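Chemist: Curious how this folds, go ahead:
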Amino acid sequence: MELQLDLCEDRLTRECAWTDRRSMGDEMRLGRTLAVLVAATLGALAGPVPAQAATVNTTYNVWSWNVAGWKMHRGSTGNGLIPALSNSIRNRSAHFAALNELCWSQYKAVQANLRNSGWPQDVENFSRFEPHNDTACGGEPFGVAIFSKAPLGAANRYALAADGTTETRKLLCAPLSARPHLRFCTTHITPSNEVVNGEKINETQLGQVLTRLEAFHAAGDTVIVGGDFNAQPHYGRMNPWYSTSLTVPNNSGNTGFYRELDDTDSRCVGYGETTVYDGNTEGLCGQGKKIDMIFVRQNKIVGAYDGDSLAISTSCGGACSDHRILIGTVTVSITQ
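Modeler: As a prediction, the model looks like this:
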């Protein structure tokens, strides 16, 4: 909501008649009087100086995972995936969790597991789901989800440009009920490089998500977004995201405002740690590629931040995903 203030100016007309004969003292007193009068008048015309909005600094632990819920699990809720991811959320003291490639039944199972363990503060209001396809999980919805330890407000659900498949990619966000200017989001960008309407579709989707985040910022919000971006940090299509302050051999040419929570990793500064399966060699610094990320606008970050990716659990009758869990800790400034 935008607040508009109409400032009314009083137009003051003062006519003064002075005699030609004055003493020097009279003229000096007159000068001082006029100076005071002008200052007072200008102050009245300018009006009161608006108070700066109060902010609070708070630290959050963020957790994000592409679970390959249909690709590797065929929608199963009984093969070890649900306790593996739910235990990780609890063990990592996550305040926010984002899940990509999740089937509806898996979403409900995670919801029940976290609820029954007492993880959320409000057991009836701590998660949101958004389908990318209504039937892709053996006839049930397939999409993305967010979970929050604190109660959530109304969700924002945005469809991204079509990539020519049966999947409609989305951006899903929700604010905290008690802190409406803090918003947590997740997205899963298409891996397609196809040119649609004159631009590569993955670039289009990245631009659409970024535009939404910047609109939230313009409205006074602090946004934390995690998910599968299907792009490595040093790719040109990520330059509009990463802050201009990040200029290192592994990641340069950036024109944006955001930092990724693992971009200070000493093993690969500016890039971070791989987020995919063992054996992949497509990334920088002699490791697998990094395509999962957690971003925060740099001007909202207070102090140091960090991120890490976790080895893929094998408690699902084998690997639980072809992606690693990505975690991060960040202190952010939030408008109250």
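Chemist: When you work out contacts or count neighbours from here on, use the C-alpha atoms and nothing else.
Modeler: Will do.
Chemist: what kind of secondary structure is residue 57 in?
Modeler: Following DSSP: H, G, I helix; E, B strand; the rest coil, residue 57 is assigned to strand.
Chemist: Just confirm it contacts residue 332, I think it does.
Modeler: Yes: at 5.5 Å, residue 57 and residue 332 qualify as touching, with contact defined as Cα atoms under 8 Å.
Chemist: more crowded one of these two?
Modeler: Using other Cα atoms under 10 Å, the more surrounded residue of residue 57 and residue 332 is residue 332, with 25 against 12.
Chemist: just wondering, since we're on the more buried one, how far is it from residue 153?
Modeler: 19 Å (Cα to Cα, to the nearest Å).
Chemist: How about residue 306?
Modeler: 27 Å.
Chemist: try residue 93
Modeler: Distance check for residue 93 against residue 153: by Cα to Cα, it reads 21 Å.
Chemist: if you count what's nearby, which of these two comes out ahead?
Modeler: The neighbour count for residue 93 versus residue 153, taken as other Cα under 10 Å, is higher for residue 153 (19 against 15).
Chemist: who's in contact with the residue nearest to that one when sequence neighbours are not counted?
Modeler: Closest residue to residue 153 apart from its sequence neighbours, by Cα to Cα, 6 or more residues apart in numbering: residue 177 at 4.6 Å. Each residue near residue 177 by Cα atoms under 8 Å, 6 or more residues apart in numbering is listed here: 150-153.
Chemist: and with 7 Å instead?
Modeler: Residues near residue 177 by Cα atoms under 7 Å, 6 or more residues apart in numbering: 151-153.
Chemist: any idea where the strands of this structure begin and end?
Modeler: Remark: strands assigned in the chain by DSSP state E are 55-66, 96-103, 127-137, 140-148, 156-159, 170-175, 182-188, 195-196, 199-200, 222-228, 258-260, 292-297, 306-310, 325-335.
Chemist: now the last one and strand 306-310, what's the angle there?
Modeler: In other words, strand 325-335. In terms of direction (axes from the mean of the first three to the mean of the last three Cα atoms, to 10 degrees), strand 325-335 departs from strand 306-310 by 160 degrees.
Chemist: contacts for strand 325-335?
Modeler: 53-65, 181-182, 220, 222, 261, 275, 300-303, 305-310.
Chemist: Would you do the same for the sequence below? I want to compare the two.
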Amino acid sequence: MRAPLRAFLTTLFSVCLLLASGFTTARADEVTPTNAPKPRFITYNVCGASKTCDSHNDKAKWLTDVTGAIDHWEADVVMLQEVCYEQWKLLRTHLAGRAGTKYDAAWGAALPSIGNCARWDPDPHDSIAPDLRFGLAILAKGGPETIDLTTRTVDFLPEPVEATGTATENRILLCVKSTVTGRTVRTCNTHIDWHAGNKTAQIAKVAEITRGFAEAGEPIVLGGDFNQKPQHTDMNPLYSHGTGSTGVFQEVDENDKDEFRGSDCPQTQDRCRSGENTASTECSPHTTENAKIDYIFLSSSWFTTVRGDAAACSGVADHHLLRGAAAWES
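Modeler: The predicted structure follows:
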């Protein structure tokens, strides 16, 4: 990070680190830092390069809000989608170098370059061109080597439906092992395409890969923007419960009875393929339907007492940030 920006942000954070008011507002199920179990997780589509979020072009506010959300939730693992490289580097540098709680980080590129990532240039007036890569990021609470980068894998997901455009995002699954509350966990992060045929194929591939890790005995955290509703058959390979389910995962917001509706989710059940909306007209005027499309899945054999909560809109992205928590099974 260049010196003038570093000095400015250091001053800013010493004064107002926890000003992320939108993120700290609990919604219907009232999951809060005082009543949630540990470990804790966050997934967030941060809309780093989309023209939908062109108005959210305040780097200092974005950094303050996202860091405040991470600290407020005392997150052990953070998964971010639609991240510009300079945007990720800004967050990584701050969280790795600050006093107090630090975070280690891993990155996976879904595009080698996208023009709109130029808005994250740390100093647009110097002669240094910004890095325009675009992709996914994982953060884990702890200092250097909390994440074992030798375990980092990037799998390219199938795309049977050909997408069009000059900067079509490659859909990937980024996975790393890290230490989470003293245990080794494999965290995976993805962003599924919105085209119907690609959604089906990509979710199935993500389920296949992560099921393999789970069946090898590893605790798995799987997060991301899946661009699909919980009850859709595309999600069957992930969920371990519900009609048609064949997966090995539970989802953090599956026991919020305020979201149980219809014959598929009767109030008599303890859990359901449901949850609070993470895409809404409140966050984005381009959203046509309110729906849950962001998820934090946890391997059923390792975690219990799951809790989830979608934060209020923050004004820095077009998705709701999703918080999750669970206790270790034993």
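Chemist: follow-up on the earlier one: which member of the contacts of residue 177 of structure 1 is positioned nearest residue 290 of structure 1?
Modeler: Within these, the smallest distance to residue 290 of structure 1 is 29.4 Å, found for residue 152 (Cα to Cα).
Chemist: what about the residue mapped onto the closest one from structure 2, how many residues close to it?
Modeler: Counting by TM-score structural alignment, residue 152 of structure 1 lines up with residue 147 in structure 2. A count of neighbours around residue 147 of structure 2, defined by other Cα under 10 Å, yields 27.
Chemist: next one: residue 36 of structure 1
Modeler: Per other Cα under 10 Å, the neighbour tally for residue 36 of structure 1 reads 12.
Chemist: try residue 13 of structure 2
Modeler: 18.
Chemist: what does residue 310 of structure 1 give?
Modeler: Applying other Cα under 10 Å, we find 15 residues neighbouring residue 310 of structure 1.
Chemist: And for residue 58 of structure 2?
Modeler: Around residue 58 of structure 2 there are 12 residues (other Cα under 10 Å).
Chemist: same question, residue 246 of structure 2
Modeler: Using other Cα under 10 Å, residue 246 of structure 2 is surrounded by 15 other residues.
Chemist: wait, doesn't it sit right on residue 234?
Modeler: No: counting by Cα atoms under 7 Å, residue 246 of structure 2 does not reach residue 234; the two are 10.9 Å apart.
Chemist: any idea where the helices of structure 1 begin and end?
Modeler: Counting by DSSP state H, structure 1 has helices at residues 24-46, 81-91, 104-116, 201-218.
Chemist: Quick check: which of these is nearest to residue 265 of structure 1?
Modeler: For the helices of structure 1, proximity to residue 265 of structure 1 was assessed by Cα to Cα; helix 81-91 is nearest, at 21.4 Å.
Chemist: Map residue 300 of structure 1 onto structure 2.
Modeler: Using TM-score structural alignment, residue 300 of structure 1 pairs with residue 302 in structure 2.
Chemist: what about the closest residue to that match other than its chain neighbours, neighbour count?
Modeler: Leaving aside its sequence neighbours, residue 302 of structure 2 sits nearest to residue 329 (Cα to Cα, 6+ apart; 5.1 Å). Applying other Cα under 10 Å, we find 10 residues neighbouring residue 329 of structure 2.
Chemist: Repeat that for residue 37 of structure 2.
Modeler: 18.
Chemist: Contacts only, for it.
Modeler: Counted by Cα under 7 Å, 6+ apart, residue 37 of structure 2 has contacts 325-327.
Chemist: Out of these, which end up buried?
Modeler: Among the contacts of residue 37 of structure 2, the ones that count as buried by 16 or more other Cα atoms under 10 Å are 325-327.
Chemist: I'd like to know which of the residues you listed is nearest to residue 54 of structure 2.
Modeler: Distances from residue 54 of structure 2 to these, taken by Cα to Cα, are shortest for residue 325, at 31.6 Å.
Chemist: Not counting residues beside it along the chain, what's closest to whatever residue of structure 1 lines up with that closest one?
Modeler: Residue 325 of structure 2 maps onto residue 329 in structure 1, with residues paired by TM-score structural alignment. The shortest distance from residue 329 of structure 1 to any non-neighbouring residue, by Cα to Cα, 6+ apart, is to residue 61 (4.5 Å).
Chemist: With distance to residue 164 of structure 1 as added columns, please give the helices of structure 1 in JSON lines.
Modeler: As requested, these are exported to JSON lines (distance: least, Cα to Cα, whole Å):
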{"stretch": "helix 24-46", "distance to residue 164 of structure 1": "56"}
{"stretch": "helix 81-91", "distance to residue 164 of structure 1": "30"}
{"stretch": "helix 104-116", "distance to residue 164 of structure 1": "23"}
{"stretch": "helix 201-218", "distance to residue 164 of structure 1": "9"}
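Chemist: From residue 77 of structure 1, how far off is residue 134 of structure 1?
Modeler: 18 Å.
Chemist: again, but for residue 199 of structure 1
Modeler: Distance, residue 199 of structure 1 to residue 77 of structure 1, using Cα to Cα: 39 Å.
Chemist: Repeat that for residue 27 of structure 1.
Modeler: Look at residue 27 of structure 1 and residue 77 of structure 1: by Cα to Cα, they are 91 Å apart.
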